[in-house]
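In: Build the 3D model from these lines:
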Amino acid sequence: MTSPTPNVKNFGLNDDILDELEASLSADRLGKYLTATGGDRAEAVRLYTWNTAVSAAFYGPLQALEIALRNAMNRELARVYGPAWYDSAKAGLDSGCLARVDQTKQGLRKDKYPEDAPHVIASLSFGFWVSLLGRGGVIDRKTETKANYEMTLWRPALRHAFPHATNITRKKVHQPLDYLRTFRNRIAHHEPIFTRHLEKDYLRILETAAWIAPHKRAWIEAHSRVPEILETPPDDDNLKF
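Out: From the prediction side, this is the model:
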């Protein structure tokens, strides 16, 4: 016989519910929340719920930033090196990036999608785009030839992807975006983010989006639930995710 479903409008956390939730979440996962709440299981579950809600709220702004970044960078690289710039030797992509492009093409072939530029571009990860703003790694391991993204990507193309930033450099763009890449990955892997300075994370998203398109920042702010969730205490039993 199955247990009755608690009233979602007044969800109580009795011992039976806490036992089942702890088993389904795993002791290791819930352990981080138990540590934060001094071993109080009910408070740990509430904190886990809040962490889930705030992670879900961040998904939209991060998605908006990723798409804006991808489209802006692709536009400028295509202007200089052509639509399939990722295949151009002149772009000087390092071995790591070339491997990611190859994996992307393999995935498209496997799923029977065209290997044209629109599909390749749409399938490349956020981490790939952020890596193009780094220094560049090894191109040829035999000769130890290294990429120079400052000269092949940033100066001729990528600096133009951030037209609304002042006194911008490749390093100044790469640092916050790489930080947001790790933040995004923590959310994607369902990790705790409640110990982070989430207000600053949100501001970084807004600032970098504004470098690309100020109206995109305004659009994110108009629709984002992040401020609302950040103002909601974890012990609010009406919290929804």
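In: only C-alpha atoms for contact and neighbour calcs from this point on.
Out: Fine.
In: Report the secondary structure state of the residue minimising distance to the centre of the chain.
Out: The centre of the chain sits closest to Arg184, judged by Cα atoms, centre = their mean, with a distance of 2.9 Å. In three-state terms, and counting by DSSP: H, G, I helix; E, B strand; the rest coil, Arg184 is helix.
In: Next one: it relative to Phe58, how far apart?
Out: Going from Arg184 to Phe58 by Cα to Cα, to the nearest Å gives 9 Å.
In: report the longest helix in the chain, please.
Out: Under DSSP state H, the helix in the chain containing the largest number of residues is helix 41-81.
In: Pull out the buried positions in the helix or strand that that helix is followed by.
Out: Scanning forward in sequence from helix 41-81 by DSSP states H and E, the next helix or strand is helix 95-110. Neighbour-count burial for helix 95-110, counted by 16 or more other Cα atoms under 10 Å, picks out 95, 97, 101, 104-105, 108.
In: other SSEs contacting helix 95-110?
Out: If contacts are counted by 3 or more Cα pairs under 8 Å, 6 or more residues apart in numbering; DSSP states H and E, helix 95-110 sits against helix 117-123, helix 126-131, strand 138-140.
In: Need the winner for burial among these.
Out: helix 126-131 (a mean of 19; mean count of other Cα atoms under 10 Å).
In: Please list the outside residues in contact with it.
Out: Applying Cα atoms under 8 Å, 6 or more residues apart in numbering, the contact partners of helix 126-131 are 66, 69-70, 73, 97, 100, 174, 177-178, 181.
In: One more sequence to fold, the one below, so I can look at both together:
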Amino acid sequence: MANVVQQSLIEQLRPVISDERIGTYLTAAGFDPDRALRLYIWNALVGEAFHLPVQSVEVALRNRVNRHLVELFGQQWWQNDTFLRLAGRKRATDIETALRRIRNRGAVLDTGQIVATLSFGFWSSLLQKRYNPALWGGRLHAAFPDLPPNQTRATLSQRVKRVADFRNRVWHHEPILKMDLLAEYSAIMELLNWLCPIKAGWVRPHCRVATLMRQKP
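Out: The predicted model follows:
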């Protein structure tokens, strides 16, 4: 009887969830409608639990990179012609978009607002090979003092991209139940440790990913 009720609920939810998305959970649940619905809620909750470690990485990364850019190009690096030429058209467009958004909300136009408004994609892109050595040659470990000696700009960039890709999947409410979430969590926390081990140690006790993993239906 319970499954009949849950199947009826699934049919009522199809117009607002979509056949494809609900089908993902039905398949994962062996077509048990009750488990499918519990998996759907669990997927949302575990995605929510990733918010703390991911935003911790994002904020730490943008502040590390911002400090480095300030040292190279001055406090208003986002207006510096040398930086803008180096950054290229796409990154300059990102900055123009950020400036427009700041003006539209009537906020003070300063570096703090620029840093907060630019996307994770902007910050992660600055670690790409094309910006080496101009940004990072001989300066990587000064900019990231807690990065282990055996890690390079390439490995840091790859890890940031992995976290950014996972973040985008979670932030766009995609199913993550088939992924190795403990591996993703470990990768995120290791990156946070590279960015600032003090912050990693502070955040870790408050992360609920492992607890929710044990509660998977």
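In: coming back round to it: which residues in structure 2 does the longest helix of structure 1 align to?
Out: Aligned by TM-score structural alignment, helix 41-81 of structure 1 falls on residues 33-73 of structure 2.
In: just so I know, which of the helices and strands packed on helix 95-110 of structure 1 lies nearest His164 of structure 1?
Out: Of all those, the one in closest proximity to His164 of structure 1, counting by Cα to Cα, is helix 126-131 (18.3 Å).
In: average distance between the closest one and structure 2?
Out: Helix 126-131 of structure 1, aligned to structure 2 and superposed, deviates on average by 0.6 Å (mean Cα distance after the TM-score superposition for structure 1).
In: So which bit of structure 2 is that helix matched to?
Out: The aligned range for helix 126-131 of structure 1 is 120-125, by TM-score structural alignment.
In: Same question for stretch 172-179 of structure 1.
Out: Per TM-score structural alignment, the counterpart of stretch 172-179 of structure 1 in structure 2 is residues 155-162.
In: From one end of stretch 151-160 of structure 1 to the other, what's the distance?
Out: Using Cα to Cα, one end of stretch 151-160 of structure 1 lies 14 Å from the other.
In: And stretch 187-195 of structure 1, by the same measure?
Out: End-to-end distance of stretch 187-195 of structure 1 (Cα to Cα): 13 Å.
In: Pull the residues that contact that stretch.
Out: Here stretch 187-195 of structure 1 makes contact (Cα under 8 Å, 6+ apart) with 32, 48, 51-52, 55, 186.
In: Distance to His164 of structure 1 added to those, as TSV?
Out: Converted to TSV, these look like this (distance: Cα to Cα, whole Å):
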residue	distance to His164 of structure 1
Lys32	41
Tyr48	38
Asn51	33
Thr52	33
Ser55	28
Arg186	29
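In: Mind picking the two most distant members of those residues?
Out: Taking Cα to Cα, no two of the contacts of stretch 187-195 of structure 1 sit farther apart than Lys32 and Ser55, at 16.1 Å.
In: Which of these two has more residues huddled nearby?
Out: Ser55 (24 against 15; other Cα atoms under 10 Å).
In: how about the nearest residue to the more buried one, chain neighbours excluded?
Out: In this structure, Ser55 of structure 1 finds its nearest non-sequential neighbour in Ile187, 5.9 Å apart by Cα to Cα, 6 or more residues apart in numbering.
In: ok so the one you found is a strand residue?
Out: No: applying three-state DSSP, one finds Ile187 of structure 1 to be helix, outside a strand.
In: What count of nearby residues applies to it?
Out: 18.
In: What of Asp146 of structure 2?
Out: 15.
In: now the closest residue to it other than its chain neighbours, what's its secondary structure?
Out: Sequence neighbours aside, Trp194 is the residue nearest to Asp146 of structure 2 in space, at 5.3 Å (criterion: Cα to Cα, 6+ apart). The three-state assignment at Trp194 of structure 2 reads helix, by three-state DSSP.
In: check contacts around the closest residue to Gln75 of structure 2 other than its chain neighbours.
Out: Nearest residue to Gln75 of structure 2 in three dimensions, chain neighbours excluded: Thr111, at 7.0 Å (Cα to Cα, 6+ apart). By Cα under 8 Å, 6+ apart, Thr111 of structure 2 lies in contact with 75-76, 78.
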